[in-house]
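1. missing the sequence, but the structure's below:
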């Protein structure tokens, strides 16, 4: 039987574009309850670079007041009667997307084919800074509770720590999906650009998929030891080795780029690809990508593509895979009470490699 007790929604609220380090704890009104919804008592929430972009309106105007955080793990405390895969008391999570049109407003080929993450129709809603079909705003995980449609709620498997599972719900799936969807495995030479919150997951997944060679790529030598410890077979420091491209041209089959910079050496990155190689961009700069030329990819049949998180079924697949393979991300736990100081550290790029907020009142 579905629970009918409505929790009190409070969280760390952003009031304007200067909110990084200045969030205020206060109440807010979640989306109006529907019998397709789940209320989650939050125990853990990862901090994502997307949170910083949104807090400062870097990707466009944010709908303040806002509560960010889309790597949410906790317990289901209220479950709508139309939700069949989750029950009250289950350990669950929700990632960056919490709704799509699901064919409610139009016949959607993406939702019909299990690619809800590709849906751009009316009805799509991100886990924060969005609007649901019933008019309610979406609020994220820097708080006590989260309410979202049950279709986007996944179960956390036994054997997977909640603090480890939380960042998988965005950073994890953002790198798992392009690797899995582009054939990462035996016989592939894979490069992961950016050894950070997303990139360190990329190295972990590529090794677990059985790639022949995994290369971490970053600007400075400082992260070499970390990249190799995470599991990379080799490392390229683009700012500390002026001959890095000459030494490594044409040596990779698949690249996932997690960098969110308009100044990255994109043409040179494409030069790392061998014949028919693919580069998949997942990092999203606030400005335009660098200019590339047609002959950067035409002669060797290279391709440049993109990837956006993953649908709920693939997130569940990823979590089950992580539990089976014993995937252990580099996580630093911080108290939910210390969110403002943690955001400042995140902006300073001090995370090694993912901060996870712990709500001590619920653990």
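-> Great, that's in hand. If you're wondering where the values come from, they're calculated on a predicted model, not measured in any experiment.

2. when you work out contacts or count neighbours from here on, use the C-alpha atoms and nothing else.
-> Noted.

3. ok, now how distant is residue 146 from residue 52?
-> 19 Å (C-alpha to C-alpha, to the nearest Å).

4. tell me which of those two has more neighbours.
-> residue 146 (30 against 21; other C-alpha atoms under 10 Å).

5. check contacts around that one.
-> By C-alpha atoms under 8 Å, 6 or more residues apart in numbering, the contact set of residue 146 is 9, 30, 39, 40, 41, 42, 139, 140.

6. may I ask which helix or strand encompasses it?
-> Per DSSP states H and E: residue 146 is located in strand 145-149.

7. which residue ranges of the stretch 1-150 of the chain form strands?
-> Ranges of strands in the stretch 1-150 of the chain, per DSSP state E, counting those that start in this stretch, are 10-13, 24-27, 37-46, 72-79, 91-94, 97-99, 125-126, 145-149.

8. got a list of what the nearest residue to residue 244 once chain neighbours are set aside touches?
-> Leaving aside its sequence neighbours, residue 244 sits nearest to residue 238 (C-alpha to C-alpha, 6 or more residues apart in numbering; 6.0 Å). By C-alpha under 8 Å, 6+ apart, residue 238 lies in contact with 217, 218, 219, 220, 244.

9. what does residue 143 give?
-> By C-alpha under 8 Å, 6+ apart, the neighbours of residue 143 are 9, 10, 11, 12, 42, 67, 336, 359.

10. state the distance from it to residue 357.
-> 10 Å.

11. same question for residue 307.
-> Residue 307 is 26 Å from residue 357, by C-alpha to C-alpha.

12. higher neighbour count, these two?
-> Between residue 307 and residue 357, counted using other C-alpha under 10 Å, the more crowded position is residue 357 (29 against 18).

13. tell me how far the helix or strand containing that one is from the chain's mean position?
-> Residue 357 is located in strand 354-358, with elements delineated by DSSP H and E. Centroid displacement of strand 354-358 relative to its chain, using C-alpha atoms, centre = their mean, to the nearest Å, is 13 Å.

14. try this one side by side with the last:
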């Protein structure tokens, strides 16, 4: 069979993280009858994209096509794929494969499968490189392609960033019981943090508290549903003033020198801090007695399962929850990266492939 080629924004060296992607042909994985080809209309820009392009988490394996918040139309569907037909609006998140056989996969926890395969920056089970969504098309194993027909009230531009950033926050909020009677803290108010506030409010938390260094985003946080805003730069005594005041904290900060010890002190007894931000290095050290003496829990999370994605999208569909999306034409991906690096996302950048929009929902 002739080798397929797709066109997309290819990162060829470390300068790609500064906005030096190159539009050119690339080779997707070899076609299998378990695959779906997606004609991409939208792709969210995630902080992970830049971490990978700059080699922040590991030695980079160029070339890359990044992007794992993909929405588009199925244009080719393998004979072994169920639940999707040509023409359907579909979505793809940060995971594109797993072993599908272990107990984790069978229990809708495939995002923790030892055989987890990312939508880019890894290799498919056949050994081919995974390539993402800054492109005209993506080829994805059909098991991890979500049919978006049940969510007609969520426009693609709003939906795309939910497929990684959104579910990364929704999953731990749901798992650790954010809801009536709970006081939830969101550390960091950026692309992830703004989702955290929206989901915590939608799940019915009594209090939604944003912790940030400055008050520059306080107005936005309140608009999205925050009940309190703590600016640590303006309140030097914040760690003692708000000690034991929260039941659940989601920490989106990815700095190696964040005050993790003080963040844990904000938890009430038996509270949980979920670390979400992934630093380019180790997390800061923690005194064990901060955990021991209040039965506090420090844990982490990895994106979300297909089940989590569907539950999140249903909530967004039913309650009219909307990403604060900042659209850029796909043709201006490099300008979008530069804007991201200048902290101008406010709060999720979405690449819009305008030539594919004429049939989009």
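-> Arrived safely, thanks for sending. The structure presented is a predicted model; accordingly, all values stated were derived computationally and were not measured.

15. overlap of the contact sets of residue 143 and residue 357 of the first structure?
-> What both residue 143 of the first structure and residue 357 touch, as defined by C-alpha under 8 Å, 6+ apart, is the set residue 336.

16. quick one: the strands in the stretch 201-350 of the second structure?
-> For the stretch 201-350 of the second structure, the strands defined by DSSP E, counting those that start in this stretch occupy 207-212, 228-231, 246-251, 267-275, 297-300, 325-329, 348-352.

17. got those as TSV, with distance to residue 59 of the second structure columns?
-> Below are these laid out as TSV (distance: least, C-alpha to C-alpha, whole Å):
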stretch	distance to residue 59 of the second structure
strand 207-212	31
strand 228-231	36
strand 246-251	26
strand 267-275	23
strand 297-300	23
strand 325-329	29
strand 348-352	26
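
18. thinking again about what came up before, ranking the contacts of residue 146 of the first structure by neighbours, who comes first?
-> Within the contacts of residue 146 of the first structure, neighbour counts (other C-alpha under 10 Å) peak at residue 140, which reaches 32 neighbours.

19. so what does residue 172 of the first structure match up with in the second structure?
-> Structural alignment (TM-score structural alignment) places residue 172 of the first structure against residue 166 in the second structure.

20. residue 221 of the first structure now?
-> Using TM-score structural alignment, residue 221 of the first structure sits opposite residue 215 in the second structure.

21. now for the nearest residue to that match once chain neighbours are set aside, how many residues are close by?
-> In space, residue 215 of the second structure comes closest to residue 231 once its chain neighbours are excluded; the distance is 5.7 Å by C-alpha to C-alpha, 6+ apart. Residues contacting residue 231 of the second structure under the criterion other C-alpha under 10 Å number 18.

22. now do the contacts for residue 231 of the second structure.
-> 211, 212, 213, 214, 215.

23. OK, contacts around the second one?
-> Okay, so that is residue 212 of the second structure. Residue 212 of the second structure is in contact with 187, 188, 189, 229, 230, 231, 232, counting by C-alpha under 8 Å, 6+ apart.

24. filter those to the buried ones?
-> Among those, those classed as buried by 16 or more other C-alpha atoms under 10 Å are 187, 188, 189, 229, 230, 231.

25. does the fifth one touch residue 211 like I think?
-> What that stands for is residue 230 of the second structure. Yes. If you go by C-alpha atoms under 8 Å, residue 230 of the second structure and residue 211 touch, sitting 4.8 Å apart.

26. show me the contact partners of stretch 336-350 of the first structure.
-> 20-23, 47, 49, 52, 142-143, 334, 351, 355, 357-360.

27. any idea how far residue 60 of the first structure is from residue 258 of the first structure?
-> On the measure of C-alpha to C-alpha, residue 258 of the first structure and residue 60 of the first structure end up 20 Å apart.

28. who has more neighbours out of those two?
-> A direct count of neighbours by other C-alpha under 10 Å for residue 258 of the first structure and residue 60 places residue 258 higher, at 24 against 10.

29. that one -> the second structure?
-> That one, residue 258 of the first structure, aligns with residue 252 by TM-score structural alignment.

30. before we move on, the earlier item: element containing the closest residue to the match of residue 172 of the first structure other than its chain neighbours?
-> Distances taken as C-alpha to C-alpha, 6+ apart place residue 195 nearest to residue 166 of the second structure, at 5.7 Å, with adjacent residues excluded. Under the criterion of DSSP H and E, residue 195 of the second structure resides in helix 191-202.
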